[in-house]
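J.: sequence isn't available, so here's the structure alone:
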């Protein structure tokens, strides 16, 4: 029997599946107790984390018995993958398991921000009638969605957008412009500059690496089509948050949905106060009841296979 340490929340059915075979410590708050986390890491044959647990440095050094890291999600910027490989620790992400949740978040956010009418409940309930002010919203159909990154999430987002009448263009630095994946999805492959200039909605689906850090700085946001909407469900360091706020206040950006931030949890941020047509959510685009079940089940199965 091996020891499995789970440092953040996981679906209970998947935890029970692991407990049938191994000794499991499941503590969703363990990530916030550094001393206890490092102590338990030394006993772990496998560790299962989400995005907040930093599997690097002191924690990685403490994983003296560990042979597998299960990631309840797809981003690996919180894990030193190269160092894990050097220590013969297998890193397993939940690739594809939360794609539907993220894709739906992108489409839902784009609808909300383009229409600009769904935050009127307090005013209407108070007896106001802002019909004129809210009658200039825009429809999703006929607009151009620009996807930066065309992996499993980007491709599913493209399919949902196409079903709603959007034209989809995409750029992926890891794919050739004539890669058959674009044509298979009915998506036009374009360069990054063209995508930024043409898209009514820009959605980011890339990892946080040196090449993507601060990819959407003030200059690139200024290069976006006036009135365009920016959706970031990837990683916070890809977008200059202050530049987004400034572009919203200036009226250049028509809206922004940010689910991820350079520092999480996001501290009180005066630059976001009073920003028009802004949606901020706490890194939950890929987390729904259904996706948590899929992600947890997949990682439980993969970790069991790795420990067998």
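T.: On my side now, so go ahead. Remember, it's a predicted structure, so these values are computed and weren't measured experimentally.
J.: going by C-alpha atoms from here, please, whenever you check contacts or count neighbours.
T.: Noted.
J.: helices or strands up against the helix or strand harbouring residue 48?
T.: Secondary structure from DSSP states H and E places residue 48 in strand 46-49. Packing partners of strand 46-49 (3 or more CA pairs under 8 Å, 6 or more residues apart in numbering; DSSP states H and E): strand 3-6, strand 68-71.
J.: please compare the first structure with the one that follows:
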């Protein structure tokens, strides 16, 4: 007997044949689809009506969709964020929500340091100049021995700390949960947000988007940042007041910013950060390494199979359903 229909729109999973094979060999009826752009809720409702498992990327999973998907047993997120899922509604309906934990933190940490260096040294406009047969150069800022403040010390934050040690950086951390052993062994200093804003040459965001962290870096917080500092965000666009950040970079109060996430993502995004000199915007690709994509896809496939077999899946964010 089959395990039920699995709808996959996430490119990371659609492109991983071992993950698809794992689900199919376990008895899943795997359907691959591409969500329309812009998103169409009616399309989502029709596609999810009879699914047992849902593997969306960043598409929203609303209470209405959950009410419509009567056979749904699991929403397996191919990442670590789940702010696009109505977890409360899923929990009420007994639908498991999982994340692909411990799969992409090294990739995101690499990308974070890459963005930091690109911003500090002005690499992007200079490289673009050479592509246009120019030879524009800028005098940048060293990362060596500067102060890096990390907001959120989960797996990604810790991986960034380890990389920052190679630059002899002083590392400040803002985190509700403290790992004292990690702090001692890696020379981390726990501080409050105001101290981090005041002292950091580079501020890197690695906190999840929740009602408590939404707009964490609002205009008032950005105004407290050290003059000449840089902001790096590879977490969620909703953490930052984009208008305030754009204004701070335009005015020269902040030296620059590099972000991989926006409040409104996708082609033709209206984000005020796009096109601002001194701000680098990449298309939410920090997790997109070959190695991490396969780890993510396999993690999702294992979670789907476990749940549909009546087992407890790894990465469960609403454990009360299992």
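T.: Done, it's in. If you're wondering where the values come from, they're calculated on a predicted model, not measured in any experiment.
J.: fetch the TM-score of the aligned pair.
T.: Overlay of the two chains. TM-score (TM-score structural alignment, normalised by the length of the first structure): 0.91; 302 aligned residues with a CA RMSD of 2.1 Å.
J.: on that earlier part again, which bit of the second structure covers the strand holding residue 48 of the first structure?
T.: Aligning strand 46-49 of the first structure against the second structure (TM-score structural alignment) gives residues 53-56.
J.: what lies in contact with that stretch?
T.: By CA atoms under 8 Å, 6 or more residues apart in numbering, the residues outside stretch 53-56 of the second structure that reach it are 4-10, 48, 72-78, 300, 304, 308.
J.: can I get the buried part of those residues as one ChimeraX selection?
T.: Applying 16 or more other CA atoms under 10 Å to the contacts of stretch 53-56 of the second structure leaves a buried subset, and the ChimeraX line that selects it is:
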select :4,5,6,7,8,9,10,48,72,73,74,75,76,77,78,300,304,308
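J.: all strands of the stretch 151-300 of the second structure, in order?
T.: Counting by DSSP state E, counting those that start in this stretch, one finds strands in the stretch 151-300 of the second structure at the ranges 170-174, 188-190, 202-205, 230-233, 256-259, 279-281.
J.: do the same with the stretch 1-150 of the first structure
T.: Under DSSP E, counting those that start in this stretch, the stretch 1-150 of the first structure gives strands at 3-6, 23-26, 46-49, 68-71, 90-93, 144-148.
J.: pipe these into JSON lines and attach distance to residue 56 of the first structure per row.
T.: Output for the strands of the stretch 1-150 of the first structure, formatted as JSON lines (distance: least, CA to CA, whole Å):
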{"stretch": "strand 3-6", "distance to residue 56 of the first structure": "16"}
{"stretch": "strand 23-26", "distance to residue 56 of the first structure": "20"}
{"stretch": "strand 46-49", "distance to residue 56 of the first structure": "12"}
{"stretch": "strand 68-71", "distance to residue 56 of the first structure": "12"}
{"stretch": "strand 90-93", "distance to residue 56 of the first structure": "12"}
{"stretch": "strand 144-148", "distance to residue 56 of the first structure": "28"}
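J.: nearest to residue 171 of the first structure among the ones you listed would be which one?
T.: If you check each of the strands of the stretch 1-150 of the first structure against residue 171 of the first structure by CA to CA, strand 144-148 wins as the nearest, at 5.0 Å.
J.: what's the closest one aligned against in the second structure?
T.: So strand 144-148 of the first structure sits over residues 147-151 in the second structure, by TM-score structural alignment.
J.: quick check: the matching stretch compared with the first structure, mean distance?
T.: Taken over the aligned residues, the distance from stretch 147-151 of the second structure to the first structure averages 0.7 Å (mean CA distance after the TM-score superposition for the first structure).
J.: ok, the residue nearest to residue 2 of the first structure when sequence neighbours are not counted to residue 3 of the first structure distance?
T.: Distances taken as CA to CA, 6 or more residues apart in numbering place residue 22 nearest to residue 2 of the first structure, at 5.3 Å, with adjacent residues excluded. For residue 22 of the first structure, the distance to residue 3 of the first structure equals 6 Å [CA to CA, to the nearest Å].
J.: over to residue 56 of the first structure?
T.: For residue 56 of the first structure, the distance to residue 3 of the first structure (CA to CA) stands at 20 Å.
J.: what's residue 102 of the first structure aligned with over in the second structure?
T.: Under the alignment (TM-score structural alignment), residue 102 of the first structure pairs with residue 108 in the second structure.
J.: wouldn't its match be in contact with residue 292 here?
T.: No - Residue 108 of the second structure is not in contact with residue 292 according to CA atoms under 8 Å; the separation is 9.2 Å.
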